[in-house]
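1. need the 3D shape of this:
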Amino acid sequence: MPRHLLWMMLFLTIAATALPGGSATYAAPGYEIQVVKTGLDRPWSINFAPDGRLFFTARNSGRLYALNTATGNVQTFSGLPPARFRAEQEAGMMGMALDPDFATNGWAYICYSFFDNDGNRRNRLSRFTVNPVSGAVSGERVLIETMVGALYHNGCRVIVSPDNRYLFVSMGDATVPSLAQDLDSTGGKTFRIFKDGSIPTDNPFYDNGRIPRSLIWTYGHRNHQGLAFHPTTGDLWSTEHGPEIMDELNVLIAGRNYGWGWGSGPHYCLGTVNCGSVPDFMPPVAVFNPERTVATSDMVFYTGSAFPEWSGDLFFVTLKTGRLYRLKIDNRTIVEQEILIDGTYGRLRDVTVGPDGFLYISTDETSAQLLRIRPTIERPYRVQLPLVMRG
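-> The predicted structure follows:
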């Protein structure tokens, strides 16, 4: 037998053998990373519209843009930022979700920071009407007005439920941890509302419409900036920033407490440490990691066709370490982990799947880049390393 065929058979035998530690091997696709566009106005939330363009909010300027990923042309929309817009430190124009019927109604749900009439820092969730042809944004309808705000920990990720009925929005603790445990505060919560801003009466703390209790879906959060629905189970997953250590990956279950703000240092609840007395506590699926923060940002489940091997896998990006993680999920357990980007492009803010099935990632800088992961022609077998849940 020729030597090259012998080596190929040996390699394929290794690739089909289970590795120690319970981690399965897999046939990983070959992929390449491309820079699609540079010099973008600090994208915070990226979403593809029905016309194939990538819409994104710009945190610092408060504007909305649409990028044609084929030509590189960028459209700047008029009508934003809104009055008393607040861009400072981590605050600004942040989470955005396009309505599933965007092609006909033009609705965009945007969470942003502002100063109220008394000069207090606040965050707001609004619905805007976007005209992709004229390039105008108009008709702001405020959906949640009362969210606290600060220089840091403003949360503000927003997502539409798979059944197209509800909006979920995250709110950080506004740098006051105790707010996360207070059901009479908007700090450190996930909210659930109907798309018109009305409140579902089956929310876990519904109290005759009293705000904020009636809005709350989950509580005990520090600053969760990633939200994504599992395409099969419908579970709502979240990434959450830890305090220099222990960034969390969570499944958000109605009425559950995720522990932040419980107790006092150095014996406060963090991850699963010192959390035994936390009422209605929901432990994280995973922690990244015990020694240092990776600074988790947004996430997406892969539902495209370009990488069938990744179907249903969870991808999330990080800021401090500039990583793109791929996780294979079985029920609510991580069974495979891989880092596809590790600091090469700096801080990574958002990730989404394009209509072409490619992954798109935005960097977090004043003059930002948009990256694209697409298949290569050759798609080699690779051996997955043993699973280590330490980020």
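2. CA atoms for contacts and neighbours, from now on please.
-> OK.
3. how many residues are close by Thr201?
-> The number of residues packed around Thr201, counting by other C-alpha atoms under 10 Å, is 14.
4. helices and strands around the strand or helix carrying Ile159, which ones?
-> Assessed by DSSP states H and E, Ile159 sits inside strand 158-160. In this structure, strand 158-160 makes packing contacts with strand 93-98, strand 107-115, strand 166-171, strand 224-229, judged by 3 or more C-alpha pairs under 8 Å, 6 or more residues apart in numbering; DSSP states H and E.
5. how about Ile329, nearest residue that isn't a chain neighbour?
-> Ranked by C-alpha to C-alpha, 6 or more residues apart in numbering and with sequence neighbours excluded, the top spatial neighbour of Ile329 is Val335, at 6.0 Å.
6. mind listing what's buried along the host helix or strand of that neighbour?
-> Val335 belongs to strand 333-342 when elements are defined using DSSP H and E. Applying a neighbour-count criterion of 16 or more other C-alpha atoms under 10 Å, the buried positions in strand 333-342 are 334-338, 341.
7. hang on, the earlier thing: now mean neighbour count and distance to Arg349 too, for the helices and strands packed on strand 158-160, in a markdown table please.
-> Formatted as a markdown table, the entries for the helices and strands packed on strand 158-160 read as follows, by neighbours: other C-alpha atoms under 10 Å; distance: least, C-alpha to C-alpha, whole Å:
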| stretch | mean neighbour count | distance to Arg349 |
| --- | --- | --- |
| strand 93-98 | 27 | 11 |
| strand 107-115 | 24 | 16 |
| strand 166-171 | 25 | 16 |
| strand 224-229 | 27 | 10 |
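8. make JSON lines from those strands and add distance to Ser126 to it.
-> As requested, those are exported to JSON lines (distance: least, C-alpha to C-alpha, whole Å):
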{"stretch": "strand 93-98", "distance to Ser126": "10"}
{"stretch": "strand 107-115", "distance to Ser126": "6"}
{"stretch": "strand 166-171", "distance to Ser126": "11"}
{"stretch": "strand 224-229", "distance to Ser126": "18"}
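9. and Tyr26, which of those strands is closest to it?
-> Between Tyr26 and the helices and strands packed on strand 158-160, the tightest spacing by C-alpha to C-alpha is seen for strand 224-229, at 24.2 Å.
10. so which residues make contact with that closest one?
-> 155-159, 161-162, 170-172, 235-241, 296-301 (C-alpha atoms under 8 Å, 6 or more residues apart in numbering).
11. one more time with 7 Å
-> Residues external to strand 224-229 that are found in contact with it (C-alpha atoms under 7 Å, 6 or more residues apart in numbering): 155-157, 159, 170, 172, 235-241, 297-301.
12. please give me the structure for this one as well, since I'd like to look at both together:
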Amino acid sequence: MSLKKSIILLSVVGLFAFIAAINPSITIQVKPDESRFTPVTLTRPGDLDEPNTFEVLKDGRVLISERKGDIKLFNPVSGMTSIAGTIAVNTKYTNAKGVATEAEEGLLGLTVDPNFDVNKWVYTFYSHPAQSKFVLSRWDFKDDQLVAGSERLVLEFATQRETCCHTGGGMTWDKEGNLYLTVGNNTGTSLSSSTDERPNRVNWDDQRGTANANSLIGKILRIRPQADGSYKIPAGNLFPEGTDGTRPEIYTMGHRNPW
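-> So this is what the prediction gives:
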């Protein structure tokens, strides 16, 4: 260990010792032995295909999204996994030569409304099947199924599908009812840096999206969904509504692939 690292380590230990000395009520917790945690396989082989997000419902059942578009419902009592819905999604990138590759696009995220027990609303974030854009939608959930035809468009924005990668798609809520949505930089990583101003390299240049305050690419978004499917902008986002050249949905920016 280098002298610099030794000094830092001793300083940290000394700081904790000092805190404990001036406040005896503070106890330093020992990290539990990893052997205390035992992995338990819940689903059967073949039940899931590229799962990426899940939501545990209050009754213990689990909604699971799969990249290729299926939403599964796992019942821990029966051990059975069923299909609760299927969303048509794009799963491929097609380069300038017309060569298609399977990669990160698809059904990217799923979350349930904070008041799900009453309103039965499920939110999904996915790649539109025909157009180059990401879509945030709300669905009704009834009789253990996503109700066909109940989709309400909340938000959509353009992407590029020439080169992979980084989609994001993770979602969560705060106590105020605000929805946080992570969006990747949708930028190629091969033979490039984050700033690539060479000809025909716009899809490899993060100035196009993640560094652009007027784009929702490469951001964490924060919105407050409304009952009619629209949304409001909560106070405290990065740019006040009406600021020229910006999007008010942006909470933080400059991200590569937040999740």
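13. if we can go back for a sec, just the buried ones from the contacts of strand 224-229 of the first structure?
-> The neighbour-count test (16+ other C-alpha under 10 Å) applied to these identifies 155-157, 159, 170, 172, 236-241, 297-301 as buried.
14. which of these fall in strands?
-> 159, 170, 236-240, 297-301 (DSSP state E).
15. between those residues, which sits nearest Glu140 of the first structure?
-> Ile159 (17.8 Å).
16. which position in the second structure pairs with that closest one?
-> Here Ile159 of the first structure is matched to Thr172 in the second structure, going by TM-score structural alignment.
17. go ahead and confirm that match touches Thr182.
-> No: Thr172 of the second structure is not in contact with Thr182 according to C-alpha atoms under 7 Å; the separation is 9.1 Å.
18. can you pull the buried residues of stretch 43-56 of the second structure?
-> Burial within stretch 43-56 of the second structure, assessed by neighbour count using 16+ other C-alpha under 10 Å, is assigned to 48, 51, 53-55.
19. what about these, which are in strands?
-> Among the buried residues of stretch 43-56 of the second structure, the members falling in strands are 51, 53-55 (criterion: DSSP E).
20. in CSV, list the residues you listed along with distance to Pro225 of the second structure.
-> Shown next, in CSV, are these (distance: C-alpha to C-alpha, whole Å):
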residue, distance to Pro225 of the second structure
Pro51, 25
Thr53, 20
Phe54, 20
Glu55, 18
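21. among those, which one lies nearest to Thr252 of the second structure?
-> Each of those was checked against Thr252 of the second structure using C-alpha to C-alpha; the closest is Thr53, at 21.7 Å.
22. trace that closest one over to the first structure, please.
-> In the first structure, the residue paired with Thr53 of the second structure according to TM-score structural alignment is Ser45.
23. out of the ones in strands among the buried ones among the contacts of strand 224-229 of the first structure, who's nearest Ala24 of the first structure?
-> Taking C-alpha to C-alpha as the measure, Ala24 of the first structure lies nearest Phe301 of these, at 20.1 Å.
24. now the closest one, nearest residue through space, not along the chain?
-> Counting by C-alpha to C-alpha, 6+ apart, the nearest residue to Phe301 of the first structure once its immediate chain neighbours are dropped is Leu314, at 4.4 Å.
25. ok, now which ones touch that neighbour?
-> Listed by C-alpha under 7 Å, 6+ apart, the contact partners of Leu314 of the first structure are 300-302, 326-328.
26. list just the nearest of these to Gly30 of the first structure.
-> Of those, the one sitting nearest to Gly30 of the first structure (C-alpha to C-alpha) turns out to be Arg326, at 14.1 Å.
27. quick one: the strands in the stretch 101-250 of the first structure, in order.
-> For the stretch 101-250 of the first structure, applying DSSP state E, counting those that start in this stretch gives strands covering 107-115, 121-131, 136-148, 158-160, 166-171, 189-194, 216-219, 224-229, 236-240, 247-251.
28. going by distance to Lys5 of the second structure, which of the buried residues of stretch 43-56 of the second structure wins?
-> After measuring the buried residues of stretch 43-56 of the second structure against Lys5 of the second structure - C-alpha to C-alpha - the closest member comes out as Thr53, at 38.5 Å.
29. that closest one is in contact with Ser65, isn't it?
-> Yes: with contact defined as C-alpha under 7 Å, Thr53 of the second structure counts as touching Ser65 (5.4 Å).
30. where does the nearest residue to Ile46 of the first structure once chain neighbours are set aside fall, secondary structure wise?
-> Distances taken as C-alpha to C-alpha, 6+ apart put Phe56 closest to Ile46 of the first structure, at 4.4 Å, once the chain neighbours are dropped. Using DSSP H and E, the element containing Phe56 of the first structure is strand 54-58.
31. pull up the aligned stretch in the second structure for whatever helix or strand comes next after that strand.
-> Remark: after strand 54-58 of the first structure, the chain's next helix or strand is strand 64-67, criterion DSSP H and E. When the second structure is aligned by TM-score structural alignment, the counterpart of strand 64-67 of the first structure is residues 71-74.
32. residues in contact with the matching stretch?
-> Applying C-alpha under 7 Å, 6+ apart, the set of residues contacting stretch 71-74 of the second structure from outside is 61-65, 80-86.
33. list the buried ones in the lengthiest helix in the first structure?
-> Using DSSP state H, we find that the single longest helix of the first structure is helix 3-15. In terms of neighbour count (16+ other C-alpha under 10 Å), helix 3-15 of the first structure has its buried residues at Ala15.
34. and that helix, how far out from the chain's middle?
-> Relative to the centre of its chain, helix 3-15 of the first structure is centred 40 Å away, using C-alpha atoms, centre = their mean, to the nearest Å.
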